[in-house]
Every structure is written in C-alpha cells, then in structure tokens.
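Participant: only geometry, no sequence info:
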C-alpha cells in the first residue's frame, strides 16, 4: 500500500479554547469505477455509465480523521473492516445491492488497518474516543462502527430518515445514533449544527452525494479552517473545477454544495480534505490551503 496511505499524518491545530491535534488515518483502500469517481454525464446516465464500465481507478484511501480537541476526542467516520471482502458479506442486502457492492468496488482492507488497531499508534484506545461523527451512511464510512460500543454516534436526521444506498444490515445490532437537525448557521453556511461548546467544530449540511450528507468544519478565532468534505467530492481538484461524481444521488444539490464550499474555501484560509483524496493526508500535514 502506498506510503501516503499507510503513514499517519498529523497537524497541530489551535481550537478556540486551546491546542489540539488532527490525525489522518487510512483504513485500507478502495478502487471504484472511473465514471463513479468523475463523470460528464447527467444524474441518470452517469449511473448506467459506471455500471457498464470496466475501468477502475487506482486504489484510493479510506480516510478516517481523529480529532484531539480540548473538549474530548472525536472520530470522523469509522472506515472499513477486513470482512468486506468475504463472499457473503452483502448477502442480507438483496440481489441488486449485493451485486453492485461486489462488482463496482474493489476493497483492500487488512485486519491491521482496521481503526481499532490503528488508534493505539496515536496512543489512543477505542475507549478514549468520546464521539463518532458520521458524514453519511455508506459502508466505507460506517463499517468500523462495530468497534465502538460505548460512544455517542452523531448523524444528520435527514441521512437516517432518507438514506441513499445505505446498507443497514452492516450497522451494529440495536444501532441508535444521536440524530440532529442542521437548523443553525455558521459563517457562510445556513444549515449547520455545532458539535462543541466552544463552537469551533460544526456539522455542515452538504447534500448531493446523499440527501443528508454532512461535512465537518473545524475553525478557530484566528480564522483557520479545516474542511472535512466526506464524499462531496473525491479530490480537491473536483471542488476546484466543479466536477461531478457519478455516485452522487442529486446532481443539482451537489453542484450547489460544491459552489458554496468552493467559494468559502477560496475566500478563507481553509484546508479541504475529502475522504478518498490520495493527497489529503499530506495536505493536512503540510498545511496546504485550498486555492
């Protein structure tokens, strides 16, 4: 696996009430159809395009972000687990979803890349994590939830009530997330939810990839920003050039999201970190701002 993905990338960050750390960890890789990652088709023909296509991308990281904050330790998404490659892993999801997940994606996840085995490299145990922050319910973002039995899991209510291709059979038994509504505003964003008392960590509703998809914004009173984009784009360049992913459920919402976030990141000192960008970890470590 590429060192960009196996290395842990860390950046110190000044939150409003003190210094903390932000870490990038990849829980393995996934290859997707090239037209799933990027398309020039419309919302409907793009789906047929990537299903019929045989060309896969190079392996892409499955980033998990660990935030050591003055108010506690947070994990953004939970990554994949090694069982994803087992033949019957998707058998409870019906013929169509099973076929799609076995044929449209290629996962490479070893047990030593599972999140619970990576956190100790940061001198953090699973029990030290206070909250799990989910961007959305796609499997490569929720498949490490089984390692978190005591933590509060935060999820946008709209994502829970109106899921887009979520595989609920993969969720832990009796999974009961803490649902929130994005009925606040923060900076340039009208649909947000504050996570911390210091109001330096927020959910930002960024629909398009799914209806309830949320990004997370870390910011401080010095006007530094780190924007954890989830799957709103696959790369920083897609944000810069307004490129669509064939996997988005609603292209119009995705276009509006990309426009709003791109304008914010250009106008402010922001590091943009999508969940599958090969260079996101290095961008965090090197403090490479969006431009």
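Facilitator: Perfect, thanks for sending it. All values reported here derive from a predicted model rather than from experimental measurement.
Participant: contacts, neighbours, all on C-alpha from now
Facilitator: OK.
Participant: how about the host helix or strand of residue 240: buried residues?
Facilitator: Assigned by DSSP states H and E, residue 240 belongs to helix 236-241. Within helix 236-241, the residues scored as buried using 16 or more other CA atoms under 10 Å are 236, 238, 239, 240.
Participant: which pair in those residues spans the largest distance?
Facilitator: Greatest spatial distance among these (CA to CA): 236 and 240, at 6.4 Å.
Participant: same list, the buried residues of helix 236-241, but as CSV with distance to residue 5 please.
Facilitator: Below are those laid out as CSV (distance: CA to CA, whole Å):
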residue, distance to residue 5
236, 16
238, 20
239, 21
240, 23
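Participant: for those residues, which one is nearest residue 51?
Facilitator: For the buried residues of helix 236-241, the residue nearest residue 51 by CA to CA is residue 238; the value is 21.1 Å.
Participant: also this one, for the comparison:
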C-alpha cells in the first residue's frame, strides 16, 4: 500500500489493510476492517467507521500517527479492569457472553431496531442472573431514544437489571441528556456527545453527564484524551472502537495513564472478532487486561489481509485523510 507523503515524512514506513469477521452482528457490522501503520514507536491502528467522512476521520489518523511515532505516556497502573460487552442477542446467549473473561461489569446494548423494550429487559435480567447481585450493569442505547422514550424506558430497564451503573448516550442531544439527568436518578454517560462533537467538553459544561466515555482514535490520540479528561473534571471510561488488539492497546495505554479509573473500561472487545492480527489477542482474564503493546505477525497480517477491492478503498481513504492533516 502506498504511504502518503505526510505520513512517510513523520516516519511511517509501512501500511497494511486488514479485515476480520465479527463473531456476531454488532452496531450493524458483520466484519471490522482498517489499516495498521508502522512507525518508530511500533504499530498503530487507523480504522474509522465508514460513515465518517475524511474531515472527521482525520482525527483517527492523527491518533494513529501519534501512537506510531511518539512514546506513550507513563502508566500509573499495569492492569485495566474491563467490562464484558453484550450485543443485542437472545437472553440465553447474553448470559453466556456475560460470563466470558470473568468481568464483574457488563455493558448491554439496548434500543436496537431489531429489539423492543421487553426484549431489552429480558436480556438485562439474564445478564444480572448470570453475573449475580454484586455485578455492575450498564446499558448503551447509542443515542437511539428521544427524551420521552428514554424517560419511559430507563426505569423499566433499571428494574430489569436490578440497578444500573449508568446509561450510556440514551439520547442524541446534550440538551436531552441534561434534561434526562435532572429527571431520573440513573447516572448518564456521554459517548457520541464526546467523540463526534466539535466541542467534546460541552457536555461536561452543560452538566449533561456523570461519566465521559473516551475512545482514543476519534478523539485524536492518547495525549489528547488525557488533556480532555483533565479539563472535563469527570470520571472517564475508556472504550474501544471495535479495533484489533493493536488499536485496543492504545486504549489500554490511556486507561493506564489516567490519574483515576473508578469504572471498568470497554476494552475487552477483541472477543467480538473471530480472529486478530497478533498471536495473543487482548482478551480479559478475571476481568482484567494487562496494559501492553502487542506486535502483529506476518502470518496473521497475511491471513487477515483485506481483499484487493477493500484494500484499494482504504488506500484512497488514507490519502484523503492525510490531506486533512
């Protein structure tokens, strides 16, 4: 793959497109793909979702470029507590997934077009039964509800779950999040209102969230996330963008460097991929993942190399995003 001049000038000497099927449909995806970039500090990942245009995707490229060419910040912890992520699946499968990796926190997807409120409640009840009364359960609606729908749904889902740690992005607008937070006792976490906002800190200033969800790539890199977290003054949950283990390791670096980490992080998503580009994927054990920087192998890069047409699309996309730097 041709490397754009701005990247080559910064020390990027290799770019490889990859594609890996998902274990189950997640966020409308059945496979995940992206580019791995190699620089002086090691391999990094550039994998914006396809609904991001070149301008928005440029932040993802800045993150990958920084990770491949600059040292990661000093860590204050060596292991990161993580949650298990439960997709929109039947209750029995949800219960099985919830037990994978030994996590004591589960994030359960809700408000999907293929699932109604009763089915969401049944899924939550199954996860609670699987994990027990001491577990933490959070839900993620991906901004699917109106304010009125959220006001109706959250009490139902909180009862079904036996208590919610928080509700992640129940509504799209910051104004609706703030109104919901004032109306209900369920803590609110902001995700899309942070990573897809021109001003990621507006949600904090509006007192519209109790927790900020940060994803390294869309926010422009580990150092940028640390700056935003310091300015926001709210607890942070580091989450993945469904990356390979190369990309997940940047999230682990952020979680390892945060001064405080009161919540489990959403970084155990390698389990949602049927394969990986490293020999030992970053899977959870006893609810923890060690902060580390795995290296992809040539065998796995070849096995999961993107098909020619997809690789060409990524090469064009890389050129377009590099032009935005």
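Facilitator: Okay, I see it. Given the structure is predicted, the values throughout are model-derived calculations rather than measurements.
Participant: can you pull the TM-score for these?
Facilitator: Scored against TM-score structural alignment, normalised by the length of structure 1, the superposed chains reach a TM-score of 0.33; 163 aligned residues with a CA RMSD of 6.3 Å.
Participant: ok so, going back, for the helix holding residue 240 of structure 1, packing partners?
Facilitator: Based on contacts counted as 3 or more CA pairs under 8 Å, 6 or more residues apart in numbering; DSSP states H and E, the elements that helix 236-241 of structure 1 packs against are helix 251-267, strand 269-274.
Participant: between the ones you listed, which one is nearest to residue 102 of structure 1?
Facilitator: strand 269-274 (23.6 Å).
Participant: quick check: angle from the closest one to helix 251-267?
Facilitator: If you take axes from the mean of the first three to the mean of the last three CA atoms, to 10 degrees, strand 269-274 of structure 1 sits at 140 degrees to helix 251-267.
Participant: which strands and helices sit next to strand 269-274 of structure 1?
Facilitator: strand 224-230, helix 236-241, helix 280-285.
Participant: apply 6 Å and report the result again.
Facilitator: strand 224-230 (3 or more CA pairs under 6 Å, 6 or more residues apart in numbering; DSSP states H and E).
Participant: burial of residue 45 of structure 1, as a residue count?
Facilitator: For residue 45 of structure 1, the neighbour count with other CA atoms under 10 Å is 12.
Participant: so how far is residue 254 of structure 1 from it?
Facilitator: 16 Å (CA to CA, to the nearest Å).
Participant: over to residue 271 of structure 1?
Facilitator: For residue 271 of structure 1 relative to residue 254 of structure 1 (CA to CA), the value is 20 Å.
Participant: let me see the ranges of the helices in structure 2.
Facilitator: 5-9, 54-69, 91-98, 117-131, 147-161, 174-183, 192-195, 202-205, 222-232, 245-257, 298-303, 308-322 (DSSP state H).
Participant: show me the one of those that comes nearest residue 85 of structure 2.
Facilitator: Per CA to CA, nearest to residue 85 of structure 2 of those: helix 91-98, 7.3 Å.
Participant: what packs against that closest one?
Facilitator: helix 117-131.
Participant: which residue packs closest to residue 282 of structure 1, ignoring adjacent ones?
Facilitator: residue 9 (6.5 Å; CA to CA, 6 or more residues apart in numbering).
Participant: what do you get for residue 115 of structure 1?
Facilitator: residue 27 (6.2 Å).
Participant: count of neighbours near that neighbour?
Facilitator: 30.
Participant: look up how far residue 140 of structure 1 lies from it.
Facilitator: 9 Å.
Participant: residue 67 of structure 1 now?
Facilitator: Counting by CA to CA - residue 67 of structure 1 and residue 140 of structure 1 are separated by 19 Å.
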